[in-house]
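Trainee: Pasting the sequence and the predicted model now:
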Amino acid sequence: MTRFRPCIDLHAGQVKQIVGGTLTEKDSDLKTNYVSQHSAAYYANLYKETNCLGAHVIMLGPGNDDAAREALSAWPGKLQVGGGITDQNAQQWIDAGAEKVGLRRSEAETRISELMTEKWRKDDTWFVAMNKWQTMTEMEITKDTIAILQPFCSEFLVHAADNEGLQAGIDHELVAKLAEWCTIPVTYAGGARTVEDLELVRAASDGKVDLTIGSALDVFGGEGAKFVDCVAWNSVQEGFT
């Protein structure tokens, strides 16, 4: 069944909610929806206290290692971490307490080695984007490319980057395609506005895709969705399994 998956997005060492398309090399381009006064460990403890599993810690650029490690220390073995992780340092993050890691592509790696994949929609198709979602690749997301990636992955985390932080609604077509193409767990992020979007994702994916709610969530300064309602949704879904 579709579940709410929490997140801890880190930028410059702080927990933030950012409009994904503005995350360029120029600080002046950055549009931030929310900068938390709380630490990454605070949110890790919040998720621990509510048994909100499957949370991902995403490091958006440099300067986030310490904050990510604090979160992992707060709930060892229960958080996933991604952003700037390669085959050279992945084991260090597992040793630091990560449940899973998302490998970023390096010059020496192939596309198949990527465990967490960001997507950008273009002309009714979806392409993988790198480097804080700013570098488009030629890798289109299709049934065939998903089939190539799946044997090397335990799950997918899919950011619809052009929806990220806008609270403009989820990409229903992408959610439906992910449900159709993926045989491993998959979480969609990008555009969620209210807790009702969990039901929309459930319906679009027949319960096969999970949802992350970021900027709309009250613990990140949002007004559309309450964290306690998302936790309650998970409790109800668990009652069906």
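Mentor: Looks like it came in fine.

Trainee: switch to C-alpha atoms for all contacts and neighbour counts from now on
Mentor: Noted.

Trainee: For Arg121, list the residues it contacts.
Mentor: With CA atoms under 8 Å, 6 or more residues apart in numbering as the criterion, the residues that contact Arg121 are Phe127, Ala160, Ala161, Asp162.

Trainee: pull the longest helix from the chain.
Mentor: Once the chain is assigned using DSSP state H, the helix that runs over the most residues is helix 227-240.

Trainee: List of residues touching that helix?
Mentor: In this structure, residues lying in contact with helix 227-240 by CA under 8 Å, 6+ apart are Met1, Thr2, Arg3, Phe4, Thr50, Cys52, Val195, Leu217, Asp218, Val219.

Trainee: hmm, 6 Å instead?
Mentor: Taking CA atoms under 6 Å, 6 or more residues apart in numbering as the criterion, the residues outside helix 227-240 that touch it are Arg3.

Trainee: try stretch 10-29
Mentor: Applying CA under 6 Å, 6+ apart, the contact partners of stretch 10-29 are 9, 30-36, 58-60, 63-64, 67, 161-162, 164-165, 215.

Trainee: Let's see that with 7 Å instead.
Mentor: For stretch 10-29, the external contacting residues (CA atoms under 7 Å, 6 or more residues apart in numbering) are 8-9, 30-36, 39-40, 58-64, 67, 132-134, 161-162, 164-166, 214-215.

Trainee: Which of these fall in strands?
Mentor: When DSSP state E is applied, the contacts of stretch 10-29 are split such that Ile8, Asp9, Thr32, Asn33, Tyr34, Val35, Ile58, Met59 fall in strands.

Trainee: In TSV, list those residues along with neighbour count.
Mentor: Putting the ones in strands among the contacts of stretch 10-29 into TSV (neighbours: other CA atoms under 10 Å) gives the following:
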residue	neighbour count
Ile8	28
Asp9	23
Thr32	15
Asn33	17
Tyr34	18
Val35	15
Ile58	21
Met59	25
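
Trainee: show me where the chain has helices.
Mentor: Applying DSSP H to the chain gives helices spanning 40-49, 65-74, 90-95, 143-149, 172-181, 196-205, 227-240.

Trainee: in the longest one, what counts as buried?
Mentor: Within helix 227-240, the residues that count as buried by 16 or more other CA atoms under 10 Å are Phe227, Cys230, Val231, Trp233, Asn234.

Trainee: rewinding a little: hey, what's the angle from the longest helix of the chain to helix 196-205? Just curious.
Mentor: Our comparison of helix 227-240 with helix 196-205, counting by axes from the mean of the first three to the mean of the last three CA atoms, to 10 degrees, yields an angle of 40 degrees.

Trainee: pretty sure Gly84 contacts Arg104?
Mentor: Yes. If you go by CA atoms under 7 Å, Gly84 and Arg104 touch, sitting 6.0 Å apart.

Trainee: Alongside the first one, take a look at this:
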Amino acid sequence: MSLFEIVPFNCRLRIYRRQASSTMRFRPCIDIHAGEVKQIVGSTLTDAEGVGPVTNFVASQSAGDFARMYKKDGLVGGHVIMLGASEANTNAALDALQSYPGGLQVGGGINADNCQFFVEKGASHVIVTSYVFRDGQIDFERLEKLKQLIGKEHLVLDLSCRKKVEDNKFYVMTDRWQKFTTTSIDEALFHRLAEYCDEFLVHAVDVEGKRCGIQQELVELLAKWSPLPVTYAGGASSLVRCYFTTERNSMLTMVFELCYHQDDLDFVERIGSGKVDLSIGSALDIFGGDIRYEDVVAWDKKRGEN
């Protein structure tokens, strides 16, 4: 008899569920490739033989080590992503989930056959993209099946996207971000999909892993369109970044803008109206970047106290 038949979800684990609010949070990540924790430029992942992805960083610590650190530091709602199907990746993901039960989401190759398994093993949510798309279109039958199997409260839909220059719209990417779907994101899409899931996760594929700056337009659209908690990932680079966003010539205004946009966390908090959470990967010092992890933890702790 399955655990799902005898124990209600809410009785098994004390899971983290983000409530829609105007208080932004930092979301940690653990990306797993070939069984190791890595930071990879996601758009370089490919199925082509002999072609490896561009790797920014390979950690000496295990996925479980990072999970225990996130738990100790009170970081919630982070995601574990398995980059490729392998036993090594699955084992590393399970190590993370069992080290922080109820505190992490898991994605990468999730489907109707394995979604229950990962929730039983400690995932607060499973993250799904490619499985719910067929021939570039959303397969609502598959979405409904996932909802019936684990409940919408355990499902995160990954709508990671790229902009097409032809029509200036953002389109959902699938299959390791190698394939454009025919589905562009808009307010109607978010509201329809909200019937099936608990949160959204959106990587800005054009800037993910490149530390070249937040894709401002996408963050603003997510804040405007999503009725559910949504996490943005991609392009974060600094906690001392200066953004020049005013076109006015007033020196007083220019100084104000320089002080106001003091870092990527505060920048996303402002342009996302506190509704869009931020995940930072390659830019963190724990992954070889320049942003001090302890500073991000301190920033998040202040928001959690509000």
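Mentor: Looks like it arrived, so ask away. Being a predicted model, the structure only gives us computed values, none of them experimental.

Trainee: Got a TM-score for the two of them?
Mentor: Here the TM-score for the pair of chains, by TM-score structural alignment, normalised by the length of the first structure, is 0.95; 239 aligned residues with a CA RMSD of 1.5 Å.

Trainee: in stretch 211-225 of the first structure, what's buried?
Mentor: By 16+ other CA under 10 Å, the buried positions in stretch 211-225 of the first structure come out as 211-217, 219-222, 224-225.

Trainee: and that stretch, how far out from the chain's middle?
Mentor: When distances are taken as CA atoms, centre = their mean, to the nearest Å, stretch 211-225 of the first structure is centred 13 Å away from the chain's centroid.

Trainee: Check stretch 187-198 of the first structure too.
Mentor: The chain centroid and the centroid of stretch 187-198 of the first structure are separated by 11 Å under CA atoms, centre = their mean.

Trainee: Equivalent analysis for stretch 163-172 of the first structure, please.
Mentor: Between the mean C-alpha point of stretch 163-172 of the first structure and the mean C-alpha point of its chain there is a distance of 13 Å (CA atoms, centre = their mean).

Trainee: separation between the closest residue in space to Ala90 of the first structure that isn't next to it in sequence and Lys119 of the first structure?
Mentor: Setting aside the residues directly before and after it, Ala90 of the first structure is nearest to Val101 in space (CA to CA, 6 or more residues apart in numbering), at 6.7 Å. Distance, Val101 of the first structure to Lys119 of the first structure, by CA to CA, to the nearest Å: 18 Å.

Trainee: again, but for Thr110 of the first structure
Mentor: To Lys119 of the first structure, Thr110 of the first structure is 17 Å away according to CA to CA.

Trainee: do Thr2 of the first structure as well
Mentor: Distance check for Thr2 of the first structure against Lys119 of the first structure: by CA to CA, it reads 20 Å.

Trainee: Likewise for Asp218 of the first structure?
Mentor: Here the distance between Asp218 of the first structure and Lys119 of the first structure works out to 26 Å (CA to CA).

Trainee: Could you do Lys48 of the first structure as well?
Mentor: Separation of Lys48 of the first structure from Lys119 of the first structure (CA to CA) stands at 29 Å.

Trainee: okay, those two: which has more neighbours?
Mentor: Lys119 (25 against 17; other CA atoms under 10 Å).

Trainee: Who are the contact partners of the residue opposite that one in the second structure once aligned?
Mentor: Applying TM-score structural alignment, one finds that Lys119 of the first structure aligns to Cys161 in the second structure. The neighbours of Cys161 of the second structure, taking CA under 7 Å, 6+ apart as the test, are Phe170, Tyr171, Val172, Met173, His203, Ala204, Val205.

Trainee: Switch these over to TSV; also include neighbour count and distance to Pro101 of the second structure.
Mentor: Below are these laid out as TSV (neighbours: other CA atoms under 10 Å; distance: CA to CA, whole Å):
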residue	neighbour count	distance to Pro101 of the second structure
Phe170	20	34
Tyr171	20	33
Val172	27	30
Met173	26	29
His203	25	24
Ala204	25	28
Val205	23	29
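
Trainee: Could you give the number of residues near the equivalent of Gln216 of the second structure over in the first structure?
Mentor: With the correspondence set by TM-score structural alignment, Gln216 of the second structure lines up against His172 in the first structure. The tally of other residues near His172 of the first structure (other CA under 10 Å) stands at 14.

Trainee: residue contacts, His172 of the first structure?
Mentor: His172 of the first structure is in contact with Ala204, counting by CA under 7 Å, 6+ apart.

Trainee: same thing with the one 3 residues further on?
Mentor: Counting by CA under 7 Å, 6+ apart, Val175 of the first structure touches Tyr188, Val201, Ala204, Ser205.

Trainee: The third one - nearest residue in space that isn't next to it in sequence?
Mentor: Ranked by CA to CA, 6+ apart and with sequence neighbours excluded, the top spatial neighbour of Ala204 of the first structure is Ala176, at 5.3 Å.

Trainee: Span of stretch 276-291 of the second structure from start to end?
Mentor: With CA to CA as the measure, the first residue of stretch 276-291 of the second structure is 20 Å from its last.

Trainee: Go ahead and name everything in contact with that stretch.
Mentor: Residues from elsewhere that reach stretch 276-291 of the second structure, judged by CA under 7 Å, 6+ apart: 24-29, 39, 56-57, 59, 209, 211, 223, 230-233, 236-239, 292-293.

Trainee: Just the buried subset of those residues, written out for ChimeraX, thanks.
Mentor: Those of these that meet the burial criterion (16+ other CA under 10 Å) are gathered into one ChimeraX selection, given here:
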select :24,25,26,27,28,29,39,56,57,209,211,223,230,231,232,233,236,237,238,239,293
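
Trainee: rewinding a little: tabulate the contacts of Val175 of the first structure in CSV, adding columns for distance to Ser154 of the first structure.
Mentor: Supplementary listing: the contacts of Val175 of the first structure in CSV, determined by distance: CA to CA, whole Å:
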residue, distance to Ser154 of the first structure
Tyr188, 15
Val201, 21
Ala204, 22
Ser205, 19
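
Trainee: Right, I'll call it a day here.
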